[in-house]
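[1] Here is a sequence together with a model predicted from it:
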Amino acid sequence: MAFHLKTSNPAFTPYFWNDNGQHTSTMTVRGIFIKSVLCIMAIMAVTFGIWTLHEQGVDVSWFTYGGLIGSVIISVIISYKTHWAHILVPLYTITKGCFLGGFSAYVRAKFPDMPYQAIGVTIVAFFTTLVLYQTRIIVVTKKFRSVIITAAATIFVVYLISFILNFFGIKTFIWGTSWVAIIFNVVAAIVASLSLLLDYDFIERHKNRAPKYKEWLATWGLLVTLVWLYVEILRLMRKLAIKF
């Protein structure tokens, strides 16, 4: 059975889920939950390890950039080799842990409690959106999907252009602490939170239908959104702390 639904998360596009074969074992919410928890725990372990290295005076910038580049490369491979997800997603988890560890280590050096606060806000956002989805207070409609997809794509383009310009020494507004930069971060965090609703919706439509190995793809999709949300929250909190 083929599904033609859209989501702002690239891991939840129909390309990864269309499957006309017969499978004795199918994807379950329980399986996704277990894999997601294990991956999150692994990310946290790697992050704490890099924090320790940073406290010892080690330059962790290599972890930051290496983790970022590595996660992008692995994501591209997953896109084409979905059957390798059970191997690639754990590797993606490690690279994301390296990126988050290095990225948040610099914030933690100046604001020791901020990463923990950002984790707390991310957890609250996750469960809040889950409750909103399960209770159908927010219904994921076609129009809702279109708005979130458009917003997420726009934010991605802005970040991409800003990163490219940054290599040439040109700083765009998103890196500063102006009100425009802060508002952009707020909007990005809200869109990231609402993207979770699209992920829940897509998983619900495919549970007990998609083959078992695609639990790893669903886990990857959730990690992509949660990491994005955490980074946006941490950047926003840092900007607010500096400005005020």
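    Cool, the structure landed. Residues are numbered from 1 along each chain as shown.
[2] going forward, measure contacts and count neighbours with C-alpha atoms only.
    OK.
[3] Contact partners for residue 212?
    25-28 (CA atoms under 8 Å, 6 or more residues apart in numbering).
[4] Can you flag the buried ones in the residues you listed?
    26-28 (16 or more other CA atoms under 10 Å).
[5] Any chance of TSV for the contacts of residue 212, columns distance to residue 229 and secondary structure?
    TSV is the format used below for these (distance: CA to CA, whole Å; DSSP: H, G, I helix; E, B strand; the rest coil):
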residue	distance to residue 229	secondary structure
25	32	coil
26	29	strand
27	25	coil
28	24	coil
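[6] Am I right that residue 162 is in a helix?
    Yes: looking at residue 162 with DSSP: H, G, I helix; E, B strand; the rest coil, it is inside a helix.
[7] quick one: contacts for it?
    Contacts of residue 162 (CA under 8 Å, 6+ apart): 171-172, 174.
[8] likewise residue 243?
    Taking CA under 8 Å, 6+ apart, we find residue 243 in contact with residue 177.
[9] what about the helices in the protein?
    Under the criterion DSSP state H, the chain contains helices at 29-55, 61-80, 85-110, 114-134, 142-167, 179-206, 215-243.
[10] among those helices, which is nearest residue 3?
    helix 179-206 (8.6 Å; CA to CA).
[11] Against that first model, consider the following:
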Amino acid sequence: MRSSNPVFSRRGFSRDNGMAGFNAQPQAGGAAVGTNPYAQGTVTGNPYATNPYAPTTAPVDGGQPTRSGAMTIDDVVSRTAMTLGTVVVTAALAWMLLPVDENNLGKSYGIAIGAALVAFVLAMVQSFKAKPVPALILAYAAFEGVFLGVISNAVSTYISPGVVAQAVLGTMAVFAGVLVAYKMRWIRVNRRFYGFVIGAAIGFMLLMAVNLLVALIGGGDGLGLRSGGLGILFGVIGIILGACFLALDFKQVEDGITYGAPRREAWFAAFGLTMTLVWIYLEMLRVLSILQGDD
């Protein structure tokens, strides 16, 4: 499994060679060739028959069987709490230690941009690794937190003191809304959904890159996609894309638990969720900043 977010794509728990296993459901005693990426060899009966992370004890009172060394929802929650906690702590430290007044704004911005570049490189390295490296993921979270702390402090100082809290609450609301919609099956994550989201995200990122390039060459706001009415529109589109990637994250967590992914894969899940939530927060912060800056 690799990180699913607007910048990086990953192979999901239920997909072999990309998209093969979308919509594949485990069948107790049924054929499962190509559906369980954690099974070893060709399985013609129980999909967990040769999987070292398969259930090892029988269900108790109709409950779920326990798995030896397999990922659980508690693993995902604890790893995600560690990565998000690292982001929050380093963001708070950056807010306090890197002032954004007129005398220090340039220096603080420079540190923030440097931290963002380091975070990007660390995320790229982890995204192309076959196994999660907790140190890399936590380092990414730390540098991302420095960037977010400076940017949030600047927005709070020069636009509105309450905009950061509003962006955090908005991000939490998006997360809760997508989780409820996913659990209620109002969102169906299938091959078509995956293809649409990835295609839309690539188009969105290319358009933002062109806007940045035009801004660097011609000055100003480039194509005007980061301010005014267009800025709000594309900010909302970015939030919607982030919500779609949350649904993909939830699908991959669900599949990992269903198919008995090894416990280390919980770090990949935490990595993807953290990146997606950071994306949503930044887009939420931008939209609210434009709205309140026009008041």
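    Structure received. Since the model is a prediction, treat every value here as computed from it, not as a measurement.
[12] Highest neighbour count among the contacts of residue 162 of structure 1?
    Highest neighbour count within the contacts of residue 162 of structure 1: residue 174, with 17 neighbours (other CA atoms under 10 Å).
[13] Would you mind finding the match for residue 124 of structure 1 in structure 2?
    In structure 2, the residue paired with residue 124 of structure 1 is residue 173, using TM-score structural alignment.
[14] quick one: that match from residue 73 of structure 2, how far?
    Counting by CA to CA, to the nearest Å, the separation of residue 173 of structure 2 from residue 73 of structure 2 is 21 Å.
[15] Nearest spatial neighbour of residue 150 of structure 1, chain-adjacent residues omitted?
    Excluding the flanking residues, the one nearest residue 150 of structure 1 by CA to CA, 6 or more residues apart in numbering is residue 8, at 7.9 Å.
[16] How many residues are close by that neighbour?
    The burial count for residue 8 of structure 1: 24, using other CA under 10 Å.
[17] Check residue 12 of structure 1 too.
    22.
[18] Show the contacting residues for it.
    Shown in contact with residue 12 of structure 1 (CA under 8 Å, 6+ apart): 6, 199, 202, 217-218, 221.
[19] same thing but at 7 Å, please
    Neighbour list for residue 12 of structure 1: 199, 202, 221 [criterion: CA atoms under 7 Å, 6 or more residues apart in numbering].
[20] Settle this for me: the last one is touching residue 9, isn't it.
    Yes: using CA atoms under 7 Å, residue 221 of structure 1 is in contact with residue 9, at 6.5 Å.
[21] circling back: so which of the contacts of residue 162 of structure 1 are in strands?
    If you go by DSSP state E, the contacts of residue 162 of structure 1 have nothing in strands.
[22] out of those, who's nearest residue 100 of structure 1?
    The closest of those, once distances to residue 100 of structure 1 are taken by CA to CA, is residue 174, at 18.9 Å.
[23] was I right about that closest one contacting residue 181?
    Yes: the criterion here is CA under 7 Å, and residue 174 of structure 1 meets it with residue 181 at 4.8 Å.
[24] What residue in structure 2 is paired with residue 66 of structure 1?
    Checking TM-score structural alignment: residue 66 of structure 1 goes with residue 114.
[25] likewise residue 88 of structure 1?
    Aligned partner of residue 88 of structure 1 by TM-score structural alignment: residue 136.
[26] so how far is residue 119 of structure 2 from its match?
    9 Å.
[27] between those two, who's got more neighbours?
    Using other CA under 10 Å as the criterion, residue 136 of structure 2 and residue 119 rank with residue 119 on top: 23 against 16.
[28] got a list of what the more buried one touches?
    Residue 119 of structure 2 touches 140, 143-144, counting by CA under 7 Å, 6+ apart.
[29] State the distance from the nearest residue to it once chain neighbours are set aside to residue 114 of structure 2.
    Computed as CA to CA, 6+ apart, the closest residue to residue 119 of structure 2 that is not its neighbour in sequence is residue 140, at 4.7 Å. Using CA to CA, residue 140 of structure 2 is found at 12 Å from residue 114 of structure 2.
[30] out of these two, which sits in the more crowded spot?
    Using other CA under 10 Å as the criterion, residue 140 of structure 2 and residue 114 rank with residue 140 on top: 27 against 15.
[31] Now tabulate the contacts of residue 12 of structure 1 in CSV and tack on neighbour count.
    Formatted as CSV, the contacts of residue 12 of structure 1 follow (neighbours: other CA atoms under 10 Å):
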residue, neighbour count
199, 21
202, 21
221, 22
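[32] got a list of what the counterpart of residue 239 of structure 1 in structure 2 touches?
    Under the alignment (TM-score structural alignment), residue 239 of structure 1 pairs with residue 290 of structure 2. Residue 290 of structure 2 makes contacts with 227-228, 232, as judged by CA under 7 Å, 6+ apart.
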